[in-house]
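> sequence unknown, structure follows:
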């Protein structure tokens, strides 16, 4: 298979669509990963969210293992595990197990956000100060994964022969600075938090210190994609998906919200909805040619070495088709 013009990956939010079950979501994730594998994508990542009725990836490592068992080559990982919610040792054991079962195919992306609301944070037994120890927790986790434990007498079992690589996720300068200091790849969440993208990438590249894992800085930037066989279909998918997203935000993640389409559109056009609309500023919409043009321009302007694409069409078949068309478009470019 011909290589892609720029490495592409997929961020699968594992949505539970209206009228479907969590099991349906997991089967959809398998279909999406298989499509990405066929199309030459680098990896598929799953994000840790809690107490959200429309997202099925709360037990991120379990989802990764299930999809890995139903694919052959593509890398799979977290985008990310919210490390302050967990003991570094437990995460090392989980991903050490995955790396042992699926050698050379597992990534461990790490974030410091709660991935939940305040009440859920308490239910996770997370302390309000947990995020403050994130840099130390990353180092502790790295020690377990590389066989150089920082806790005397404690090791993570199993530990794969090839260490599971770490990635720092972020949407601010904090993550960029930490990734640069530790010499780790940096993934910026520009698919929903676009404002600090360029500044964060600049800081990361200018302050990067080489490490055993990584000799040169490596940036992954998030971008939303709606690719279809014709522009109008893609645009319709975008409008429907972002309306549904807005309803979920307004109703705090529940399925409710008896808002008409006109009311949602008016809210997004209002000053109150402007910040929500801005979150999806980086979105490629249209035919394969239109999507290719957008993604290559975005990658150049963002200084990205790799793009991680979030395909939001409501129907599973449409998301799979978007992945296929985007991969084909970038493979044919140049």
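Done, it's in. Bear in mind the structure is a predicted one, so any value in this text is a computation, not a measurement. Numbers count the residues shown, from 1 in each chain.
> C-alpha from now on. contacts and neighbour counts both.
Fine.
> and the strands in the stretch 151-300 of the chain, which stretches?
166-170, 186-188, 219-227, 283-286 (DSSP state E, counting those that start in this stretch).
> dump those strands to TSV, plus distance to residue 16.
Below are those laid out as TSV (distance: least, C-alpha to C-alpha, whole Å):
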stretch	distance to residue 16
strand 166-170	24
strand 186-188	25
strand 219-227	18
strand 283-286	22
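> reformat those as a markdown table; add distance to residue 205 and mean neighbour count.
Formatted as a markdown table, those follow (distance: least, C-alpha to C-alpha, whole Å; neighbours: other C-alpha atoms under 10 Å):
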| stretch | distance to residue 205 | mean neighbour count |
| --- | --- | --- |
| strand 166-170 | 14 | 25 |
| strand 186-188 | 10 | 29 |
| strand 219-227 | 9 | 27 |
| strand 283-286 | 24 | 24 |
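> which of those sits closest to residue 7?
With C-alpha to C-alpha, the closest approach to residue 7 among those belongs to strand 219-227: 9.3 Å.
> against which helices or strands is the closest one packed?
Counting contacts by 3 or more C-alpha pairs under 8 Å, 6 or more residues apart in numbering; DSSP states H and E, strand 219-227 packs against strand 186-188, helix 231-250, strand 283-286, helix 288-302, strand 306-311, helix 316-332.
> other residues contacting it?
For strand 219-227, the surrounding residues in contact (C-alpha atoms under 8 Å, 6 or more residues apart in numbering) are 185-191, 201, 234-235, 237-238, 280, 282-288, 291, 299, 302-313, 319, 321-323, 325-326.
> do stretch 6-18 as well
The contact list for stretch 6-18 (C-alpha under 8 Å, 6+ apart) reads 22, 24-26, 28-29, 32, 36, 41-47, 53-57, 79, 255, 296, 305-311, 314, 327, 330.
> comparison target below:
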């Protein structure tokens, strides 16, 4: 049975700010830990007023200090934005503070627009096709230091930090397979190539010292409430946010709107189907069935559940309903 984990972008609701969003993330992580979720990941995004997790390692340190057992990690760090040594030191520091709890997921997208990408990299001459080389360099920094080694990640050297490859196409799937690493697919916002990427990863996987057999984690938007109507209402915030982003107007997470589905034009429906086509939205039983069907269709080993819900209490309740429904199914099985 697939494990449940959480992907949290520290959403900044309209009427709130980044500080409160990060405090909400820590509170959600404590709640998730009590509910038995496996991991709590945060992701690097830039120049987005509705996302407060840009400084991902800093945000994870905050979450790690607020929890005791749940694994924390990046889902992910966009490696082309950084020198591998810097990321090794950042996540080595996290692992030193929270031993045995830290994961590092790596992606090759910029996680932003071209303006912010230029501001981070100063120029865009770097080739994202250097990504495989950078991943290998980064993993080497986590190996035990050798006598006479002139460059070390401190902290970092000798810490066994699990490295994941993230992707939304077959590129990341093939790289993860070649390196023998676990693979996470971004089906929570780009599900189009999900099945093709999963098949490529499993078919081409080479066992490694880090992983003996393929391990697939899939992003899944889940919006749960006591009723279908209430869940659809909560989901409208995410729908609005995606439409705003795709139309070049990113902002804070909008408040939910009653009957929003009826207001979406045909082009908007196409955008949302492309981005959120895997979303599971409904009451407890509908959510249980939807998640069960998704796992049966994909064979996922783990789900990374994402839910950008405007009201923090409702967001906590959504994850609670999912945990109860999934746990109840496990007992029934």
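Perfect, thanks for sending it. Computed from a prediction, not measured in an experiment: that's the story for all the values here.
> on that earlier part again, go through the helices and strands packed on strand 219-227 of structure 1 and pick out the most buried.
Among these, ranked by average contacts under mean count of other C-alpha atoms under 10 Å, first place goes to strand 186-188 (a mean of 29).
> which bit of structure 2 covers that one?
Mapping strand 186-188 of structure 1 onto structure 2 (TM-score structural alignment) gives residues 183-185.
> repeat for stretch 213-221 of structure 1
Taking TM-score structural alignment, stretch 213-221 of structure 1 hits residues 210-218 over in structure 2.
> ditto for stretch 283-299 of structure 1
By TM-score structural alignment, stretch 283-299 of structure 1 lines up with residues 279-295 in structure 2.
> what is the burial count for residue 129 of structure 1?
Residue 129 of structure 1 has 9 neighbours, counted by other C-alpha atoms under 10 Å.
> now residue 185 of structure 1: how far from residue 220 of structure 1?
8 Å (C-alpha to C-alpha, to the nearest Å).
> nope, residue 67 of structure 1 is what I was after
Separation of residue 67 of structure 1 from residue 220 of structure 1 (C-alpha to C-alpha) stands at 22 Å.
> just residue 186 of structure 1 next, same as before
From residue 186 of structure 1 across to residue 220 of structure 1, the span is 6 Å (C-alpha to C-alpha).
> with residue 10 of structure 1 instead?
Distance from residue 10 of structure 1 to residue 220 of structure 1, by C-alpha to C-alpha: 11 Å.
> cool, and residue 17 of structure 1?
28 Å.
> please apply the same query to residue 322 of structure 1.
Applying C-alpha to C-alpha to residue 322 of structure 1 and residue 220 of structure 1 gives a distance of 20 Å.
> same deal with residue 80 of structure 1?
From residue 80 of structure 1 to residue 220 of structure 1 the distance is 13 Å (C-alpha to C-alpha).
> and what of residue 71 of structure 1?
According to C-alpha to C-alpha, residue 71 of structure 1 stands 23 Å off from residue 220 of structure 1.
> could you tell me where stretch 317-330 of structure 1 falls in structure 2?
Going by TM-score structural alignment: stretch 317-330 of structure 1 matches residues 313-326.
> make that stretch 63-72 of structure 1, sorry
So stretch 63-72 of structure 1 is aligned with residues 59-68, judged by TM-score structural alignment.
> would you mind pulling the contact partners of the matching stretch?
By C-alpha under 8 Å, 6+ apart, stretch 59-68 of structure 2 touches 22, 25-27, 29-30, 33, 41-42, 53, 72-74, 94, 98.
> closest to residue 164 of structure 2 out of the residues you listed?
residue 74 (9.2 Å).
> let's verify that closest one: helix, strand, or coil?
Counting by DSSP: H, G, I helix; E, B strand; the rest coil, the backbone at residue 74 of structure 2 sits in strand.
> I'd guessed it sits against residue 54; true?
No. Using C-alpha atoms under 8 Å, residue 74 of structure 2 makes no contact with residue 54, being 10.9 Å away.
> who has more neighbours out of the two?
residue 74 (28 against 20).
> surely residue 131 of structure 1 touches residue 115?
No. If you go by C-alpha under 8 Å, residue 131 of structure 1 and residue 115 don't touch, sitting 11.9 Å apart.
> quick check: which of the helices and strands packed on strand 219-227 of structure 1 is nearest to residue 119 of structure 1?
Closest among those, using C-alpha to C-alpha: helix 231-250, at 17.0 Å.
> what's the mean distance for that closest one versus structure 2?
Compared with structure 2 after fitting, helix 231-250 of structure 1 has a mean deviation of 2.1 Å; criterion: mean C-alpha distance after the TM-score superposition for structure 1.
> also stretch 26-33 of structure 1?
With mean C-alpha distance after the TM-score superposition for structure 1, stretch 26-33 of structure 1 averages 0.8 Å from its match.
> which residues does residue 212 of structure 2 contact?
Counting by C-alpha under 8 Å, 6+ apart, residue 212 of structure 2 touches residue 180.
> ignore what I typed, I meant residue 194 of structure 1.
Shown in contact with residue 194 of structure 1 (C-alpha under 8 Å, 6+ apart): 171, 278, 279, 280, 281, 282.
> separation between it and residue 179 of structure 1?
18 Å.
> over to residue 214 of structure 1?
11 Å.
> please identify which of these two sits among more neighbours.
Set residue 214 of structure 1 next to residue 179 and count neighbours by other C-alpha under 10 Å: residue 179 wins out with 27 against 15.
> does that one touch residue 204 like I think?
Yes. Between residue 179 of structure 1 and residue 204 there is a contact at 7.1 Å, judged by C-alpha under 8 Å.
> common neighbours of the two, please.
With C-alpha under 8 Å, 6+ apart, residue 179 of structure 1 and residue 204 have common neighbours residue 186.
> buried residues, the match of stretch 63-72 of structure 1. List them.
Within stretch 59-68 of structure 2, the residues scored as buried using 16 or more other C-alpha atoms under 10 Å are 59, 60, 61, 63, 64, 67.
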